[in-house]
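A.B. asks: My questions are about this predicted structure, shown below with the sequence.
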Amino acid sequence: MELLQLRYFLKLAESEHLTKTALKLRISPPSLSSSIKKLEHELGVALFTRSKQRIHLNENGKNFYQYVNRSLSILDEGIESLHPIRNYALSIALTSQSVYADMLYAFEQQYPEIPLKSSTLTYSDVINSETLNHHDFYLGIIEDLNASEREIIQLCSSESPVVMIARSHPLASKKALYLEELKDMPFISITQENSSATQFVFRVFEEAHFKPHKFFEGNYLVRQKMVSENKAVAITTMVGAVANALKSPMVTFIPIIGIKATRTQSISWPKQKPLSASEKKFIRFCQNYFKKHPWI
């Protein structure tokens, strides 16, 4: 049994697609298939169930994957520990610092030897692969990404839009709203038109074939003030509301009916990018953090 076989198995187990995995590993599909069959022969059990169209991890494979994943992670950390500590900071790109601030602080407290450098990006930066790939990781919205170019791990359930509205508004007691019910109200979004959040608002309007009669822009404090005073309403998600809206008894949030547009928080990195032990730690930390500390 060779270390390379185990790394090949790990990648194939994660994708369950022979050709795509071989392409990522830069070997031929027959070579990958031969390596996996040799591993199975040495173990004395099949790890995959094969059909003409697909290859699926079986129960033996699922159990073996857990051990291989842990073992290789420990091995990679051991290899990295043999080298002098470098002051290399992981470059983290975000579109919303407030959403991830607590998690990034917690990571630096737990791993002070792994410095982080975060940068806030515009929507144009995110959809520009060249700009985004300058960073080790992107923490943000799946729907903004080119999924064919990124490895993506979802960090929470996909969210549908909600209306941020003053409790004094006549519709504030409703459990759900159609956008058309707010046709006489001005809307407000954050100032940066080139922001992910504002692009989401535009997608909601487009899907609903809705055009507000008046549209304001402002920072988060201005948005909060105008909504609280019943001078405007805003579209957001509950994660966005928790991160960016000040707690106020004067404001409530109501789901919007009939909209399929979603926002899904994630961590992603360029496909085929080799991951260091520090980077793997960061990925695992992100996944575990929001299981223990959900946004909502």
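C.D. replies: That came in fine, so what should we check first? Numbering: from 1, shown residues only.
A.B. asks: Every contact and neighbour count from this point should use C-alpha atoms.
C.D. replies: Will do.
A.B. asks: in this protein, which spans are strands?
C.D. replies: Using DSSP state E, the strands of the chain run over 48-50, 55-57, 90-94, 116-120, 137-141, 150-154, 162-166, 187-190, 215-218, 234-236, 251-255, 265-270.
A.B. asks: Quick one: the ones you listed as TSV, columns for distance to residue 203 too.
C.D. replies: Formatted as TSV, the strands of the chain follow (distance: least, Cα to Cα, whole Å):
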stretch	distance to residue 203
strand 48-50	41
strand 55-57	37
strand 90-94	20
strand 116-120	22
strand 137-141	14
strand 150-154	21
strand 162-166	13
strand 187-190	13
strand 215-218	15
strand 234-236	11
strand 251-255	16
strand 265-270	17
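A.B. asks: And those: which comes nearest residue 22?
C.D. replies: strand 55-57 (13.1 Å; Cα to Cα).
A.B. asks: Can you list the buried residues in the closest one?
C.D. replies: 55-57 (16 or more other Cα atoms under 10 Å).
A.B. asks: Closest one of these to residue 11?
C.D. replies: residue 57 (11.5 Å).
A.B. asks: alright, now check it against this:
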Amino acid sequence: MLWYQIVFLALIQGLTEFLPISSSAHLILPAQLLNWQDQGLAFDVAVHVGTLIAIVAYFRKDLVQIIAAWCVSIKRKESTSDSRLAWWICLATIPACVAGLLFDDFISTHLRSVEVIGYTTIGFGVLLWLSDRYGSSNKTEYDFCLKSVLSIGLAQALALIPGTSRSGITMTAARYLGFSRECAARFSFLLSIPLILAAGSMKLLELISSNISVDWISIGLGVALSAISAYFCIHLFLKWLNTIGFFPFFVYRLVLGSVLLLLVYV
């Protein structure tokens, strides 16, 4: 990879991983429009590590409280709001992990196409706007229950379909269930940590077993840029979300999906 390809793809990954606009849709565009080769397994690992660093760094204080409360709940059988949130995150992660194990090969073979990504980018963008437009905002993270957490977890499993957007579909489900925008976004971000960790670990093991030669300078640049861009993206998204809502992301997804479908049919 050339240096400007590394910079571009790392920034795109960092900026789109946590926004409700689908990172897979953006990573496929350079290959289609600029005839770039696939970035490769090592670079995928690098940007996963970068986005994981960003989300852990941003929510470091929350994570310390949540993990500490979770450990206490196991040891002393005491339940607090933070310990319950930790258990909800664990529970909501299970559907996506199970779906990944069962359907990853099928999705990789049949659904990783520009056409599928175009339709899902538009379709799930419409659902995002509708849930934000007509959903109530009276619930906070202290109002999670088994039903709502499982619903968000099942929605997250749909994000295995390229173009869906993991953050987008979990925020859509949370807004539909009546959670506030900020709560929906925060829970979506916290929910991403175990999945990014699992996906990055699997890719790392695959990389180690493949004996692929690694350009460590490119890897380091990918990690740094994806981490920095993701961190600032999370900060600005949470800062402006209540002001701008999800409508701009809905419009953006319509445009992006239309461009992808034009590449297929024109």
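C.D. replies: Yes, it's here. All figures in this text were calculated on a predicted structure; none of them were measured in a lab.
A.B. asks: Please state their TM-score.
C.D. replies: After superposition, the two chains reach a TM-score (TM-score structural alignment, normalised by the length of the second structure) of 0.28; 133 aligned residues with a Cα RMSD of 6.3 Å.
A.B. asks: Need the buried residues of strand 55-57 of the first structure in CSV (columns: distance to residue 152 of the first structure).
C.D. replies: Converted to CSV, the buried residues of strand 55-57 of the first structure look like this (distance: Cα to Cα, whole Å):
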residue, distance to residue 152 of the first structure
55, 21
56, 20
57, 20
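A.B. asks: roughly how far out does the helix or strand harbouring residue 241 of the second structure sit from the chain middle?
C.D. replies: Assigned by DSSP states H and E, residue 241 of the second structure belongs to helix 216-244. Per Cα atoms, centre = their mean, to the nearest Å, the displacement of helix 216-244 of the second structure from the mean C-alpha position of its chain is 12 Å.
A.B. asks: What of stretch 232-251 of the second structure?
C.D. replies: 15 Å.
A.B. asks: Likewise for stretch 250-261 of the second structure?
C.D. replies: For stretch 250-261 of the second structure, the separation from the chain centroid amounts to 18 Å (computed by Cα atoms, centre = their mean).
A.B. asks: got a list of contacts for that stretch?
C.D. replies: Contact partners of stretch 250-261 of the second structure, identified using Cα atoms under 8 Å, 6 or more residues apart in numbering, comprise 21, 29, 114-115, 117-122, 125-126, 128-129.
A.B. asks: Dump those to a markdown table, plus distance to residue 195 of the second structure and neighbour count.
C.D. replies: Shown next, in a markdown table, are the contacts of stretch 250-261 of the second structure (distance: Cα to Cα, whole Å; neighbours: other Cα atoms under 10 Å):
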| residue | distance to residue 195 of the second structure | neighbour count |
| --- | --- | --- |
| 21 | 18 | 29 |
| 29 | 24 | 17 |
| 114 | 24 | 22 |
| 115 | 26 | 18 |
| 117 | 21 | 25 |
| 118 | 24 | 26 |
| 119 | 24 | 19 |
| 120 | 21 | 22 |
| 121 | 21 | 30 |
| 122 | 24 | 23 |
| 125 | 22 | 29 |
| 126 | 25 | 19 |
| 128 | 21 | 24 |
| 129 | 25 | 20 |
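A.B. asks: if you count residues, which helix in the first structure comes out on top?
C.D. replies: helix 59-81 (DSSP state H).
A.B. asks: who does it touch, helix- and strand-wise?
C.D. replies: helix 3-15, helix 277-292 (3 or more Cα pairs under 8 Å, 6 or more residues apart in numbering; DSSP states H and E).
A.B. asks: What residues sit buried inside it?
C.D. replies: By neighbour count on 16+ other Cα under 10 Å, the buried set for helix 59-81 of the first structure is 61, 64-65, 69, 72-73, 77.
A.B. asks: Tell me what angle it forms with helix 3-15.
C.D. replies: Here helix 59-81 of the first structure points in a direction 120 degrees away from that of helix 3-15 (axes from the mean of the first three to the mean of the last three Cα atoms, to 10 degrees).
A.B. asks: Neighbours of residue 150 of the second structure, how many?
C.D. replies: Look at residue 150 of the second structure: counted by other Cα atoms under 10 Å, it has 19 neighbours.
A.B. asks: That one reaches residue 92, doesn't it?
C.D. replies: Yes. Contact criterion Cα atoms under 8 Å: residue 150 of the second structure and residue 92 qualify, at 5.6 Å.
A.B. asks: for stretch 38-49 of the first structure, how far is the first residue from the last?
C.D. replies: From its first residue to its last, stretch 38-49 of the first structure covers 15 Å (Cα to Cα, to the nearest Å).
A.B. asks: returning to what we had before: which one of the buried residues of strand 55-57 of the first structure sits closest to residue 5 of the first structure?
C.D. replies: residue 57 (15.7 Å).
A.B. asks: Find the nearest non-adjacent residue to that closest one, please.
C.D. replies: residue 48 (4.4 Å; Cα to Cα, 6 or more residues apart in numbering).
A.B. asks: So which of the helices and strands packed on helix 59-81 of the first structure has the densest surroundings on average?
C.D. replies: helix 3-15 (a mean of 17; mean count of other Cα atoms under 10 Å).
A.B. asks: Share the number of residues neighbouring the residue lying closest to residue 33 of the first structure once chain neighbours are set aside, please.
C.D. replies: Spatial nearest neighbour of residue 33 of the first structure, excluding adjacent residues (Cα to Cα, 6+ apart): residue 18 at 7.4 Å. Using other Cα under 10 Å, the number of residues around residue 18 of the first structure comes to 19.
A.B. asks: and what of residue 196 of the second structure?
C.D. replies: Neighbours around residue 196 of the second structure, by other Cα under 10 Å: 16.
A.B. asks: One more: residue 3 of the second structure?
C.D. replies: Using other Cα under 10 Å, the number of residues around residue 3 of the second structure comes to 10.
A.B. asks: Likewise for residue 50 of the first structure?
C.D. replies: 12.
A.B. asks: ok, it touching residue 56?
C.D. replies: Yes. Judged on Cα under 8 Å, residue 50 of the first structure makes contact with residue 56 at a distance of 6.4 Å.
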